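Student: Everything below, folded, please.
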Amino acid sequence: MNIKLTCLSCGQANRIPQDRLRAKPKCGTCGAPLVGAAPVEISLDVLKKAERMDDLPLIVDFWAAWCGPCRMMAPEFAKAAQALQGVARFAKLDTEAFPAAGGRYGIRGIPLLIAFRGGREIGRRTGVTPAQEIADWVGASAGK
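Tutor: Here you go, the predicted structure:
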């Protein structure tokens, strides 16, 4: 079975056989990894497309450089991304660089994690969260 994934670098839609998710598939257009072991910085335009199209859960950390708790959570988010490689994709969106994200996603505080899959939001969590709790939350949100 093929799944749809948006390249988090160029925004191109890709179809990948599900059994190849752990084989480090790359975007057919730009060659960027589609499923990596680390969170990817994304733009609001790419997020809008990925949230609509992706079949694999996309976990987005909404953050800002001035936010102390966001900086504290960054290594935990990265650990969770590594642990869940092939199960979910992890991305970071800088709310200072993309202020329109606040209104679009109803952001009231950061750090904020939102999980998307198949065109809808499947979960939301605020505050600094340890890697294991993020992994547990992703599993519960994705129905695993």
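
Student: contacts, neighbours, all on C-alpha from now
Tutor: OK.

Student: after the longest helix along the chain, next one along is what?
Tutor: Secondary structure of the chain per DSSP state H: the longest helix is helix 68-83. Later in the chain than helix 68-83, the nearest helix or strand by DSSP states H and E is strand 89-94.

Student: One more, please, to line up against the first structure:
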Amino acid sequence: MTTSAESLHIVCPHCHTTNRLRVADQGKAPECGQCHQALFNAHPLALDDTSFDRHIGRNQIPVLVDFWASWCGPCRMMAPAFEQAAGLLEPHVRLAKLNTEEAQALAARFNIRSIPTLALFVNGKEVARQAGAFRSAADIAQWTRSHL
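Tutor: Modelled structure (predicted):
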């Protein structure tokens, strides 16, 4: 999971540059070396066709992806809990959202059959999946931690 015992690669949620971050600095509000914005801001990152593989493949922290669509009632109901879960899980887990209507090829690639679906990626590989809406941020955090 780490490039060495002391550092991680973290992809910036703003400019998508890969940063090397000392593990000891992970919880100290680190900034991107390229754009100088916060690497963690307690909000899910919106992914698209272009940024998805970079964040899944290059982040050396787990990435929890919410596959959703704007027309989906359960997706909209779960959105505030997912937003709050980012505050509970960062900086050890990156939370991201992927709109399946805008990224249909990615939804097909990951065989997303119902939404919302949460998928947890570690070192670029999917390790857990849950279809259906969670009721609370605590439930999302607990489910995520149980698969790490």
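
Student: returning to that earlier point: what stretch of the second structure does the longest helix of the first structure fall on?
Tutor: Mapping helix 68-83 of the first structure onto the second structure (TM-score structural alignment) gives residues 73-88.

Student: quick one on the thing from earlier: now the angle from the longest helix of the first structure to strand 89-94?
Tutor: Here helix 68-83 of the first structure runs at an angle of 160 degrees relative to strand 89-94 (axes from the mean of the first three to the mean of the last three C-alpha atoms, to 10 degrees).

Student: For the most centrally placed residue in the second structure, give its distance to residue 128 of the second structure.
Tutor: Geometric centre of the second structure, nearest residue: residue 95, 2.7 Å, by C-alpha atoms, centre = their mean. According to C-alpha to C-alpha, to the nearest Å, residue 95 of the second structure stands 14 Å off from residue 128 of the second structure.

Student: Checking the aligned residue in the first structure for residue 43 of the second structure next. Helix, strand or coil?
Tutor: By TM-score structural alignment, residue 43 of the second structure lines up with residue 38 in the first structure. At residue 38 of the first structure, secondary structure determined by DSSP: H, G, I helix; E, B strand; the rest coil is coil.

Student: so residue 38 of the first structure touches residue 88, yeah?
Tutor: No: applying C-alpha atoms under 8 Å, one finds residue 38 of the first structure not in contact with residue 88, separated by 11.0 Å.

Student: more crowded one of those two?
Tutor: Taking neighbours as other C-alpha atoms under 10 Å, residue 38 of the first structure and residue 88 compare with residue 88 leading, 26 against 18.

Student: If we ignore the residues flanking it in sequence, what's nearest that one?
Tutor: Using C-alpha to C-alpha, 6 or more residues apart in numbering and skipping residues adjacent in sequence, the residue nearest residue 88 of the first structure is residue 57, 4.8 Å away.

Student: In contact with the one you found, which residues?
Tutor: Counting by C-alpha atoms under 8 Å, 6 or more residues apart in numbering, residue 57 of the first structure touches 87, 88, 89, 115, 116, 117, 118, 142.
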